[in-house]
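Asks: Structure for the following, please:
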Amino acid sequence: MVEHDFRYSLLNPHHTLIECRALAPGRYQVTGNGGSIHNDDVLLVTLKGSKTLSMRLTVEKVRHLINPPGQWVAVARGPVFAELAIHQWQVNCDSCKAELDFEFAVDAKLGTKAQKPAAVARIAELGWTTAGEKHQCPKCRENRP
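Replies: From the prediction side, this is the model:
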């Protein structure tokens, strides 16, 4: 198993993601160029509509195309979303007032009640802590007695 990074980047046009579309919740068809993709490899792909979020897809089946050379089509499994929604929120550190602008993804069909748990999980991924309505940045968390 090899991990291939296909997150949005114009720096390497020979190793690019052409299309990623959902076939069913948790199953995706991915078309790309380069990277020598094989079964059971992991693809990191940018979420559509996001600047910073990505998802990990595990390749189940890949077909390498003859023309154009280097292009491939894969079927992969990954996160299950009925309807993906990307939200942008902002929190401030209650100790030093540092500001965090962040994005998080949530299944839109779960409604607004699912937004807060998804946001708290994303804040934790970014190294911040949340206790109720209070937030603490990584620097203040390290310096606490």
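Asks: rest of the way, CA atoms for contacts and neighbours
Replies: Noted.
Asks: Could you identify the helix or strand that succeeds the lengthiest helix in the chain?
Replies: Of all segments of type helix in the chain, defined using DSSP state H, the longest is helix 115-125. Next along the chain after helix 115-125, taking DSSP states H and E as the criterion, comes strand 129-131.
Asks: Tell me where the protein has helices.
Replies: For the chain, applying DSSP H gives helices covering 115-125, 138-143.
Asks: now for the first one, which elements pack on it?
Replies: Under the contact criterion of 3 or more Cα pairs under 8 Å, 6 or more residues apart in numbering; DSSP states H and E, the helices and strands touching helix 115-125 comprise strand 99-107, strand 129-131.
Asks: Also the shortest one?
Replies: Helix 138-143 sits against no helix or strand, with contacts defined as 3+ Cα pairs under 8 Å, 6+ apart.
Asks: this one as well, want them side by side:
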Amino acid sequence: MTVHDYRYSLLDPTHTLTECRALTPGRYQVTGNGGSIRVGDRLLVTLKGSRELSQTLTVDKVRHLINPPGQWVAVCSGPVFRELEILKWQVDCDGCDARLDFEFAVDGALGPNARTPAAEARIAELGWVNRSGAHLCPTCQGGRL
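Replies: The predicted structure is shown next:
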């Protein structure tokens, strides 16, 4: 199975997404050009409204269109969001005062209590740690605090 990268940062007119929309939570319809998409392949797509977040979708069905040449429509499975929210937060390192400006995705239907765990998960993805409530950047993780 192949991974096809359709994030905004790699746009190419012969290899782009025309549309990516949610059919139901966890099911998506994706229309694109190029890439020789097949069932079982994974699509890496930028989340709408984000400058850096992406999600991975797995192709369940694909139909290659005759006209225009190279265009396809796929039904995919992926992350389950009832109400996708993209939030921008900041965290400061308690070791050196470095600041991390970051985005994270959360299901807005889960309410405000879901925001902190989603933010902590994103911080961990970016290489930061939370030790007993103190956030440490990658440089300061060597034993301070």
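Asks: Superposed, how do the two chains score by TM?
Replies: The TM-score (TM-score structural alignment, normalised by the length of the first structure) is 0.96; 144 aligned residues with a Cα RMSD of 1.2 Å.
Asks: tell me which residues of the longest helix of the first structure are tucked away?
Replies: Judged by neighbour count (16 or more other Cα atoms under 10 Å), helix 115-125 of the first structure contains these buried residues: 115, 118-120, 122-123.
Asks: neighbouring contacts of that helix?
Replies: 89, 102-106, 129-130 (Cα atoms under 8 Å, 6 or more residues apart in numbering).
Asks: try 7 Å this time
Replies: Residues from elsewhere that reach helix 115-125 of the first structure (Cα atoms under 7 Å, 6 or more residues apart in numbering): 104-106, 129-130.
Asks: Widest-spaced pair of these?
Replies: Largest separation among those by Cα to Cα: Val106 and Thr129, giving 19.6 Å.
Asks: and Gln71 of the first structure, how many neighbours?
Replies: By the other Cα atoms under 10 Å criterion, the neighbourhood of Gln71 of the first structure contains 22 residues.
Asks: what's near enough to touch the residue nearest to it when sequence neighbours are not counted?
Replies: Computed as Cα to Cα, 6 or more residues apart in numbering, the closest residue to Gln71 of the first structure that is not its neighbour in sequence is Asn33, at 4.3 Å. Neighbour list for Asn33 of the first structure: 14-17, 70-72 [criterion: Cα under 7 Å, 6+ apart].
Asks: Looking at those, spot the one nearest Pro79 of the first structure.
Replies: Minimum distance to Pro79 of the first structure across the contacts of Asn33 of the first structure is 18.0 Å, recorded for Leu17 (Cα to Cα).
Asks: mind listing what that closest one touches?
Replies: Contacts of Leu17 of the first structure (Cα under 7 Å, 6+ apart): 6, 31-33.
Asks: what's the closest non-adjacent residue to Pro25 of the second structure?
Replies: Nearest residue to Pro25 of the second structure, sequence neighbours excluded (Cα to Cα, 6+ apart): Val80, at 4.9 Å.
Asks: what about the strands in the second structure?
Replies: Here the second structure has its strands, by DSSP state E, at 3-6, 16-24, 27-33, 42-46, 54-64, 71-77, 84-92, 99-107, 129-131, 134-136.
Asks: could you give the angle of the fifth one to strand 71-77?
Replies: Relative orientation of strand 54-64 of the second structure and strand 71-77, computed by axes from the mean of the first three to the mean of the last three Cα atoms, to 10 degrees: 130 degrees.
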